[in-house]
Each structure stands twice: as structure tokens, then as C-alpha cells.
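Chemist: below is the structure, and that's it, no one-letter string:
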């Protein structure tokens, strides 16, 4: 009898032990959250003001990478979203900027424009889009391929590029917001011929007016915003119709001179509105309800519009993140209820960060600069006139790149590499340019560390220019209010990466990781092949085994 009891308890122990060691079931839903222009230090700077159920919930219950960076130049929105989801850099995926000069078409192009398709949702041209310029697969594509094109992938953002590029080539849909006087969520005929009923219903019940026919006041007493500059200062932009950039902001009045519904993009309610649509998508598409894994690629864009206008240290920026924290808490609670706490995995990151307003830094005697495109172009034309007796050798200057007129260079009997090298040698004498290299150097030299490595990761042999320039740190091409991004310096590259939910450990790491490590990590979690251009690594320490 005792022996039988022993065997019974032994078998019970072994069964329990085996069950404990089983690999976690795959999530029914993966949610990728990208917060446009979020610096890593927004997590720490406002930590004591966040609630328990937003950022702090996933920090406490998930795994945070505290030293995660972008490993390429330029750090722009389209490039960031592409790199997150493909696990590679512009050198491979081909999205080298938001807009760039196409040396084959001889004109500037936009990353997701595609005249082969029409708008679905209204009669504008704002839906003539597709992901055709993304040359590799995304993790969203790989999930579809692994499930024989079953399961659903949906991309959502106020910005078209932030919805389209993450959703990949095989998405069921990508939706973005058409503001102005239109006020509808739209898509492209690349995905469908007609909006689903749930989208039509959302557009009919659209509550954007409720968010705009109000006043933007600070969430808390404005005197408590001690982590930000004074409300009224010369470093912040203003809405048209404002005499100064201060609270409160009467949105009902301001909308008449600021693009009507477009104003929603530039206030915190734009994030809330995006979350509203995401929740409608989860219900309308029954995401996370089948035995397959669905994917929701969600991007919050209002943080970027607000950051550009007001800068890193503005009360507006702080208030936006405090409100976004509430939006996230509400979204997480919604996921718990609709999908189930143990049934979803999410990651949260940013497509780039941002620099402090250079004029503000200058006021503190911190080195910072402004660069004017016309001045550098004039400098370059003088250079080609001096050394090659021609002002027709340069075809385009954009995104800190010089595109040479190869036909003219050849016609004059010049060597393209000689011309490019001379420009690279001379342009570093321009006051705001710190470094410059040629395309030839990018192709023949392997930079393994530092900012030239980032430049090389962003260089695409087929699409990039003939000379690539790097400005001094804290240099912008814009007016003296607000901020921007695009560099390979840490203020633009250091972003949060937080994993949370099914299959994710609790903890944090100060090891250096790259943004390109997200896609292979999620691919490994899902036990699927990584995107076909991936050169990131699996972050093993975040995954339960």
C-alpha cells in the first residue's frame, strides 16, 4: 500500500513538473505599440506621475531594455517603423527616409505613395498608398506565411506610413486618419474594395468633435509641472491664432485656423482617438478570438506632432505623456477583458526620439546649431565651380545627402568618384557639417562602431546619394522653436523597448540592444521564421523557456 502511494505521488509530481516545463502557449494576439518620438527618459522623467496601470504596469510585469538604440541614420518615422518590424536597417529594407530623392525618377518621392491604388473610405487621394517600397518582409508577413495566410494583421495609426509599413505586404488592412474637413478613417484599395461595416460604423459615430470642441488644459495643476520649462517661453511653437504658446488652449476656436480636424493630430486627444479606433478594430475583427495568432500594429502619432511644436521640456509634452499613460492603462484593461490576460503579448517602443530645442541649449551655452539648406547648397555649388568649373554637377541635396548629376559629370569627362570625394573633403569646412563620406567609402569600408557605422547601416547602395553628410550634434534644419530628429546621436537613438505578456519574463536589462532585435525576438516567441532581411538578434533574456 505504501509503495502504491509512493508511486501515485511520484507520478503526480512528474506530471506537475512536466506541465511546469511545457513551453508557454502561443499568444492569440500580438500587439506592437510604437509611440512616435518617445525618448527613453520619458519613462524615468515622469515616472512618479504615471499611474499604476499604464507604463508602470508593463514595466513591473514585463521586461524593459534600458539601453536600446537605433543603429542607423536617419532616425525618421517611416524608417523606424520599417526597422522595428523587419528586423533590419535601410541598407536592406529600402525605406531610407519619409521622403527622398529618387535618382531614377528624378524627383522626390514619399515612402508609401502608390498611384496604382485608390482611396477606400472617401473621395480624396489620401488613400493612394501601399507598402511596395518596403523591400523585405515584416514580422507581420512572416506570421501570415507561417499560418498559411490565416489569422489577421491590422495596422492602425493617424499617420499613413505608420499604419502601412508595420502591417507589411500581406496585411488584412491598414487604416489611417484623414482629417481636414473629412474626418474619416480610411484605407487603400491595396487591401480591400470596401470598408468593413465596423469601420463605417465608427466613422458614422465619429466622436472627433467631442475631442475638439473643448479646451486643452493641463491634467493637473500647472504649477506641479516642475519637470518642464515655464509655460510661456520663446522656445515653443504656437498654433495659428495664438499670441503665446500657453495653457489653456481653446481647441474649439483654434480648429478654425488650424486645419479643422487636422488639429486633433496635434493634441493629446489624438492618441485617445487612435486608441478608440484600435479597440473598435479588436472587436470588429474579433482579434485574439481564434486558435491562430493575430497581430495588431498600433502607432500613436500625436506625441510626434506635439514634440515637434513644443520640444522635449515643454509642459505640453509632459501633459501629453501623462494622458497617454491613461490611454495605455485603458487599452491594457480592454485587452484583459476582450482577449484575456494570458492570451496576448505586446511590445512597446518608439520610432525615434528627439533632441532638446537647439535654441534652448544655446541659451544654456550647450553647443547646438541650425543649418539652412540653401546656404549649404550655395556652398556646394561654389565648390563645384571652383574645382570643376561647373554649377550643374549637383542634382539634389536632401536628407544630408548629395546626389550628383551623373550625366553631366560624364559629359564633362569627369570621374564620379573624384567629384564626390572632393565634395566630401570640402563640405566638412561648412560650419555645421561635422563629417562627410562618399558612397564609394560606404561600399569599400566596413565601419564596425560609432556614428559612421550607423551611417553605413542607413546607406542603401541603390537609393542613397553620392555623398553623405553628418552634422554636429544638436543640429536641426528648422526654425528656432520646437524640435526634430533624424541623427545618429543618442538623443535620437535611445528609445524604450518593453516586452509584456504571454511568454515574457519579468525584469530589465542594461545591455546594449538594437531596434532590429525586436522582430527576431517576437519571431522566436511565435516559433516562426524571422523576416527575410533580419540581421538583429534574439533577445533571449526576455523570453520564458
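Modeler: In hand now; what should we look at? Please read all numbers here as calculations on a predicted model, not as lab measurements.

Chemist: make it CA atoms for all contacts and neighbour counts henceforth
Modeler: OK.

Chemist: not counting its neighbours along the chain, what's nearest residue 150?
Modeler: Leaving aside its sequence neighbours, residue 150 sits nearest to residue 144 (Cα to Cα, 6 or more residues apart in numbering; 6.0 Å).

Chemist: from residue 450, how far off is the one you found?
Modeler: Distance from residue 144 to residue 450, counting by Cα to Cα, to the nearest Å: 36 Å.

Chemist: can you check residue 351 too?
Modeler: 20 Å.

Chemist: which of these two has more neighbours?
Modeler: Under the neighbour definition other Cα atoms under 10 Å, residue 351 and residue 450 were set side by side, and residue 351 has more, 29 against 11.

Chemist: what about the residue lying closest to that one once chain neighbours are set aside, distance to residue 349?
Modeler: Excluding the flanking residues, the one nearest residue 351 by Cα to Cα, 6+ apart is residue 80, at 4.3 Å. As for residue 80, its distance to residue 349 is 10 Å (criterion: Cα to Cα).

Chemist: over to residue 484?
Modeler: On the measure of Cα to Cα, residue 484 and residue 349 end up 18 Å apart.

Chemist: likewise residue 454?
Modeler: Using Cα to Cα, residue 454 is found at 19 Å from residue 349.

Chemist: ok, the spatially closest residue to residue 47 that is not a sequence neighbour to residue 396 distance?
Modeler: Nearest residue to residue 47, sequence neighbours excluded (Cα to Cα, 6+ apart): residue 56, at 7.8 Å. Counting by Cα to Cα, the gap between residue 56 and residue 396 amounts to 46 Å.

Chemist: can you check residue 419 too?
Modeler: Distance, residue 419 to residue 396, by Cα to Cα: 15 Å.

Chemist: again, but for residue 164
Modeler: Using Cα to Cα, residue 164 is found at 28 Å from residue 396.

Chemist: who has more neighbours, the two?
Modeler: residue 164 (31 against 19).

Chemist: for the closest residue to the more buried one other than its chain neighbours, which three-state class applies?
Modeler: Leaving aside its sequence neighbours, residue 164 sits nearest to residue 174 (Cα to Cα, 6+ apart; 5.5 Å). Secondary structure, DSSP: H, G, I helix; E, B strand; the rest coil: residue 174 is strand.

Chemist: list the contacts for residue 174?
Modeler: Applying Cα atoms under 8 Å, 6 or more residues apart in numbering to residue 174 gives the contacts 154, 155, 156, 163, 164, 167, 187, 188, 191.

Chemist: comparison target below:
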């Protein structure tokens, strides 16, 4: 049957309509790039130093950029005493105090009474570029809680997690239990290493900046002042300030020639070149990353701590270190821009603890302006910085005195295993004493410790409360510093202005570890374009737990 004209026309029209291209649709938004988050801990960078000195740095430096592009939390407070590197790093990356984390100090005594890293693990072996060795390594086995990196690995199994430091205790908590790579510097090998707890081999990118040859090249020229007029204008002490240390013949004044040091690799840690090595490795890790995978790059810059211990925070070395660190960070941030774009990376920078001045600078008013200002007007220093000079506590001398007291009480025998800031440890024989004799020993050692003028409190670690009080009383801070099942007998808390000698040059230098605000208040700078206000300053006291919270937010956890 012939098609009617109208029906034929309608059919043709319908055919034409059905052959048209579909109407354009709005394309779906591009997937958000995988986060690249850098966490950066500047070892021993006290809030009081940041407050005084960051405004003095040039506008083209790294710190000025962070202040312009992010938020400066000026008073981040730790909630525990024992303000040292391992407790500080573990607290930042877990959000928990030593009482919960189990990381109570930097060192503990081994069976012979020698102080060793709290992270030393007899079941782990050091791994170099040539593979696993027979040397005992370090691990995270002592940690009782999870870390930021652990949370990231659980959420994103394919995430890239790299942590680098000059110290094992600076690297291990940032990398967590299952890192892509956790690296630290071994001065006995003059190279960056890891352990079998984290992998059987080193990443190939370590072979560029982490080898003995690359590190020796960093030390080819002496450490000299980068800007002598600037240092002279700001330092309140002379270059040859009494009380400064000399690390194995390296010298107390500029220039510091590495060839003069008995252990050049060890001296490198106490120079800006140590941070340079870490940042170069970080750049190589970034270049090797897969941009499709989330990345956590955890860096701990330890040179500031070694320099502070040896020369003090008022020294020419400390001022030059800050100026050089500022310039190095500016370069590092530019590399991040080039690799990920200015808006393609975020950063959280803080510190693990503060520092106090050398006892010998107590007679220099310009080095302690807080003593001549607020206190003369009847006020108080906001950081509780001391004005007196009590001095250094030699842990080996304390152990010898305690052992002698124990022998007078109990007779011949080895009763005191050792002292590792801030704890006293007993031998297995002493711990096994019958109850009454054990208690008499505890009382005798407590009384002996209290005779040291530098020691303010002595705490029986067995008597810490089942729960800690709220707030920031010294008692609450000490409670949060002492874990259950800690292995120690006593905790010796130093007075403000006194400290356990670091041992880098016995009888010289300075340290930290107290519950006072100059030691437990640090800065934090957060840069996150579009997510964190630019140019903001937060003056209110902020908990150290904000470090992990911010990093989790930036990682999308």
C-alpha cells in the first residue's frame, strides 16, 4: 500500500530528528589531584625563638612565605614534661602524650648500662645501599598507638609515605609502621640508612644525595657565616662565648672546617649542611613520586638541635643556621611549586621541643631581655624562661653517686643500671630485692637525688596516678610524661635553667627536657591554599594535637 504524503513527510522528519547529535552536556569536574602533604619538624625550634626572630628574616625567605601564605600558630603547647626529640615527634604524629604512646625519652640503658636509642631493636638490622647488614637497627616496636602515616596507609594502601631525618627518632614516627621509605643518617657509615623493620632495600633515589660521596662533597668547604653583618647585628653574645662546645676538635668559632673534626660525618649534623642533605633527599623523593597517589613527605630537620646543644640558641652558629635554613626552605618551596604547582602542595611545620640558653650567658643582659623587662616591672615572662644559672647535670656522675648510696645501704653489688634523661633505672638484681629492701632502696635513691641543687622533683614512677588531672600543672605534665610499664624506677625533674648534659661536649652546651613553657611551647605554620587563611596569626595557646589534626585534614582523612 502506498504511503500517504503526510505520513511520509512525518516519517522523514522523524528520521532527520533521530540522526542529530545529542545535545551537549556539561563535562564532569576533573578529579581532584591526589594530595601532596609535607610535614616538617624543625628540631629544637622554640616558640620564643620564632616569636623574636622570624620577623627579622628577609621577605624572600621560606618563613616569610609561610607567614604570608598560611597561618602562624604562635603558641603550640605540649601537654607533657620530658620535652625531648622522641617524645616530641611521637606526640606530633600520634596526637598522644608519652603516657599513652610509650615513648618516654630519647634513650634507655641497655643491659650494660650504656645509653642507646629508645628505638633500638635487637630484631632489626641496619639496611644500607648494599642491603641488610649485621648491625642492630631501629624500629617502631615500642610505640603503643597508631600514627598519622598508619591512618593514611589504612585509608589509601597505595599512598607514598616517605620520612627523612638525620636521627632515627626524627624519621621513624613520621613514616609509621608501613612506610614507602624511612631514612636516617648513620654517621658511623657516613650515609643514610633504614632498617629491616621498614624494608630490605633502599629506594634507588637515595643513591644521588644519600651516599658517602655526596655527603663528603657537602663538607668540602668549611661552614662560614652566610651574612656576617646580619649575624653581628642580631647576636647578643660573642662568637667565642664561654660555655659553647667543641665537637671533637671542630672548634667553637667560625670558620668551622670539617677537616679539623675527628669525626667529620658527626660534625656535619651540627651544621646547616645536615639539613641540606635531608632536603636534597626530599627533592629526589618528590621527583620519583607517582602524582596519582597521595603522598605524605615527613621531614625532620635536626641540625638546629645539634647546633643548639653545642653552641646555644644565642650563638653566632644558631643565628647563621636560622638564616641558612630560611634560605633553604625558600628554595625547597620553589621546587615544590615546580613539581606540583603553587596550589598543588600543602605543608604543616612545627617543632618537637624548645631550648634554654647557656648557663654562662646569665651575666649578659642582652641575651636575656626577659629578665630586665617584665620581671623588674613586677610581671612574669610568658615562656617561664629562667634568669638564674643552675647548670648541667652529668647523668653518669648522678649514676655513680646513686650506686654509692645503694652500696652503703645494701652492701656490695651492682644496683643502679644507669641514668638516661630523665629516668633512673635499676639492675635486675635490685628490682628483684624483697619488698622491704626494695622500698628502702627507692627511698635512699630519692633522698640522694634531692641533694642535687639542679633537681627540683623526684617521682617514683610506680606511684603515678591511674588517670592524670586536666590542665597544665607540673604534676599533670609529669603524669602524662610517664607511661605505665616504663621500666624505670625514678623520674628526676630538673629545675628551670638546669638540664641533663647532652654529652656532645661534656660540661658545655645546653639542652631541654623541662615541663616549663620555654621548652614545651613551639610554633606551627600551616600552608594550604584555599583551605587555610593566608596571613593569619593565632595567639591563643593551641594543643600539640592540632599538628596531626591539620595533617589529617589536608590528607583527606
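Modeler: In hand now; what should we look at? In this text, all values refer to a predicted model and were calculated from it rather than measured experimentally.

Chemist: what about the residue nearest to residue 150 of the first structure, distance to residue 478 of the first structure?
Modeler: Applying Cα to Cα, the value for residue 144 of the first structure to residue 478 of the first structure is 41 Å.

Chemist: those two - which one has more neighbours?
Modeler: Taking neighbours as other Cα under 10 Å, residue 144 of the first structure and residue 478 compare with residue 144 leading, 22 against 13.

Chemist: and the gap between that one and residue 347 of the first structure?
Modeler: Applying Cα to Cα, the value for residue 144 of the first structure to residue 347 of the first structure is 19 Å.

Chemist: related to what we said a few turns ago, aligned against the second structure, show me the partner of the residue nearest to residue 351 of the first structure.
Modeler: Under the alignment (TM-score structural alignment), residue 80 of the first structure pairs with residue 88 in the second structure.

Chemist: and for that match, the neighbour number?
Modeler: Neighbour count for residue 88 of the second structure, taken as other Cα under 10 Å: 32.

Chemist: shouldn't residue 253 of the second structure be in contact with residue 239?
Modeler: Yes: contact criterion Cα atoms under 8 Å: residue 253 of the second structure and residue 239 qualify, at 5.7 Å.

Chemist: the helix or strand hosting the residue nearest to residue 47 of the first structure maps to which residues in the second structure?
Modeler: Element membership for residue 56 of the first structure, per DSSP states H and E: helix 55-61. The aligned range for helix 55-61 of the first structure in the second structure is 63-69, by TM-score structural alignment.

Chemist: mean shift of the matching stretch relative to the first structure?
Modeler: Compared with the first structure after the fit, stretch 63-69 of the second structure shows a mean deviation of 1.1 Å (mean Cα distance after the TM-score superposition for the first structure).

Chemist: give me the contact list for that stretch.
Modeler: Outside stretch 63-69 of the second structure, the residues that touch it by Cα under 8 Å, 6+ apart are 54-55, 57-59, 326, 329-330, 525-529, 533-536.

Chemist: ok, longest helix in the first structure?
Modeler: The helix that spans the most residues within the first structure, counting by DSSP state H, is helix 315-338.

Chemist: mind giving me the packing neighbours of that helix?
Modeler: Here helix 315-338 of the first structure touches helix 55-61, helix 269-284, helix 302-310, going by 3 or more Cα pairs under 8 Å, 6 or more residues apart in numbering; DSSP states H and E.

Chemist: tilt between it and helix 269-284?
Modeler: For helix 315-338 of the first structure against helix 269-284, the angle by axes from the mean of the first three to the mean of the last three Cα atoms, to 10 degrees is 10 degrees.

Chemist: angle of helix 315-338 of the first structure against helix 302-310?
Modeler: Using the same axes, to 10 degrees: helix 315-338 of the first structure against helix 302-310 is 180 degrees.

Chemist: helices or strands up against whatever helix or strand comes next after helix 315-338 of the first structure?
Modeler: Sequence order places strand 344-349 as the next helix or strand after helix 315-338 of the first structure, per DSSP H and E. Using 3+ Cα pairs under 8 Å, 6+ apart, the elements in contact with strand 344-349 of the first structure are strand 29-35, strand 494-501.

Chemist: which residue numbers in the second structure go with the shortest one?
Modeler: The counterpart of strand 29-35 of the first structure in the second structure, using TM-score structural alignment, spans residues 36-42.

Chemist: and for stretch 208-219 of the first structure?
Modeler: Stretch 208-219 of the first structure corresponds to residues 215-226 in the second structure, going by TM-score structural alignment.

Chemist: show me the contact partners of the matching stretch.
Modeler: Stretch 215-226 of the second structure has contacts (Cα under 8 Å, 6+ apart) with 190-191, 209, 231, 254-258, 264, 268, 271, 273, 277, 320, 323-324.

Chemist: counting neighbours, what do you get for residue 262 of the second structure?
Modeler: By other Cα under 10 Å, 13 other residues sit near residue 262 of the second structure.

Chemist: which residue lines up with it in the first structure?
Modeler: Aligned partner of residue 262 of the second structure by TM-score structural alignment: residue 258.

Chemist: distance check, that match against residue 127 of the first structure.
Modeler: 22 Å.

Chemist: check residue 40 of the first structure too.
Modeler: Residue 40 of the first structure sits 33 Å away from residue 127 of the first structure, going by Cα to Cα.

Chemist: between those two, point out the one with more neighbours.
Modeler: residue 127 (27 against 24).

Chemist: mind checking the SS state of the more buried one?
Modeler: Counting by three-state DSSP, the backbone at residue 127 of the first structure sits in coil.

Chemist: ditto for residue 91 of the second structure
Modeler: At residue 91 of the second structure the chain is in helix, as set by three-state DSSP.

Chemist: do I have it right that it meets residue 102?
Modeler: No: with contacts defined as Cα under 8 Å, residue 91 of the second structure does not count as touching residue 102, sitting 10.3 Å away.

Chemist: more neighbours: those two, which one.
Modeler: Set side by side, residue 91 of the second structure and residue 102 show more neighbours around residue 91, with 26 against 21, by other Cα under 10 Å.

Chemist: dump the residue contacts of the more buried one.
Modeler: Taking Cα under 8 Å, 6+ apart, we find residue 91 of the second structure in contact with 97, 98, 101, 544, 545.

Chemist: on that earlier part again, and residue 454 and residue 349 of the first structure? Which one has more around it.
Modeler: Applying other Cα under 10 Å to residue 454 of the first structure and residue 349 shows that residue 349 carries more neighbours, namely 26 against 21.

Chemist: appreciated, that's everything.
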